[in-house]
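> Sharing a model that was predicted from the sequence below.
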Amino acid sequence: MPKALRLYVRYVEVVNRKIGRAVMYMIFLMMAVLLYSSLSKTFFVPSLWTLEIAQFLMVAYFLLGGPYSLQLDDHVRMDLIYGKWSDRTKTLVDVVTVLFLIFYLFWLFYGGSSSTQYAVEYHERSASAWRPYMWPIKVVMTFAILMMLLQAIAVFIKDIAKLKGETL
């Protein structure tokens, strides 16, 4: 594999590993928000913002953790037939399926970018009673989709290298 591709894979995986490891702790932030929500509903005046903040945190947690999950090969896979194949057959199938993933993520990123641009330009707000601005979560979502796209390309490069008998 060319040195540029090796550097690309290394850089993308380092960035996604750091983001993924940091985002793992976001679960505690979500738990704190939901605990506050429960306590405020029970003992005080219910908050308007807690449910929506918890939803935003969950979206960020899920999407920012996705590239790290893909990197670790911890994503869900139907193993009815796949587990019985040879390593070479698995890698060939992975090369084909990751191309579909890259295609999907490209269009998802394109749509996310356009939606984020709209949210920033027109000061889009949620339709809830709290009415927060939507651009912060849309920026996070679009960034996470971009990182997933870059990780999928890195997985594709690693699979091609594996087919050639190299390891990255």
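Ah, there it is.

> Every contact and neighbour count from this point should use C-alpha atoms.
Will do.

> Going by secondary structure, the residue positioned nearest the centre of the chain is in what exactly?
Centroid check for the chain by C-alpha atoms, centre = their mean gives residue 63 as the closest residue, at 2.9 Å. For residue 63, the enclosing helix or strand under DSSP states H and E is helix 50-71.

> Next one for the comparison:
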Amino acid sequence: MQALLTLSRAIDALTERVGKATVWLVLIMTVISALNAFVRYAFDYSSNGWLEIQWYLFSAIFLLSAGYTLMRNEHVRIDVVSGHFSPRAHAWIDIIGTLFFLAPMAVAVLYLSWPIFVNAYLTNEHSSNAGGLIVWPVRLLVPVGFGLLILQGVSELIKRIAFLQGLIADPNAKVQGPSAEEQLAEAIKKQRGEAV
């Protein structure tokens, strides 16, 4: 079990890096969106490419952050019902949900999305919009995002089993600490301090 917990920590470290990098995409997307709106209203000019880049970034944020959200226990739960369960019952629900719902769905999406990405890459597919972007990078986000989600699902499964064996603390316990937004604000402050 210790080897599996080591694997789980490695997956968590990867997920943490991807999640924290993805947070920066929110800032980039916001800046692009604001500039795009300013140029559209101030100069009566718009570009499909700039609109599509916003969509691509939104897709990246959503898909690449799924595993991070799972790791941080921030996914949607029905707290009115689950709030009455013991930590052990939560662990069992998570194990069953991972094995019978999360894993089959994520593997199916990964399996079905890979050929779509390969086809888009081989044909150098472009958006049908005038001035649109190439499509394969955003098509690649689907299998990558679901691949990361599968990895994190494995990590969460390992943690739930280890918890049931009494080897680790409750993985469903909410971590008290700064939110992702607070962490981003702190990183921006550090960047500014280094630049000065």
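The structure has been received and is ready for your questions. Model, not experiment: these values are computed from the prediction.

> Next, the TM-score between them, please.
Superposed pair, TM-score by TM-score structural alignment, normalised by the length of structure 1: 0.93. Supporting alignment: 167 aligned residues with a C-alpha RMSD of 1.4 Å.

> follow-up on the earlier one: for residue 91 of structure 1, see how far away the residue nearest to the centre of structure 1 is.
Per C-alpha to C-alpha, to the nearest Å, residue 63 of structure 1 is found 25 Å from residue 91 of structure 1.

> likewise residue 166 of structure 1?
Taken as C-alpha to C-alpha, the span from residue 166 of structure 1 to residue 91 of structure 1 is 13 Å.

> do residue 108 of structure 1 as well
From residue 108 of structure 1 to residue 91 of structure 1 the distance is 25 Å (C-alpha to C-alpha).

> Comparing those two, which shows the higher neighbour count?
residue 91 (19 against 16; other C-alpha atoms under 10 Å).

> What residues does whatever residue of structure 2 lines up with that one make contact with?
Using TM-score structural alignment, the equivalent of residue 91 of structure 1 in structure 2 is residue 91. By C-alpha atoms under 8 Å, 6 or more residues apart in numbering, the contact list for residue 91 of structure 2 reads 160-161, 163-164, 172.

> how near is residue 91 of structure 2 to residue 168 of structure 2?
From residue 91 of structure 2 to residue 168 of structure 2 the distance is 12 Å (C-alpha to C-alpha).

> swap in residue 151 of structure 2?
On the measure of C-alpha to C-alpha, residue 151 of structure 2 and residue 168 of structure 2 end up 20 Å apart.

> Among these two, which residue is more densely surrounded?
residue 151 (19 against 13).

> The more buried one: what's it in contact with?
11, 67.

> Within the helices and strands, which one has it?
Secondary structure from DSSP H and E places residue 151 of structure 2 in helix 136-164.
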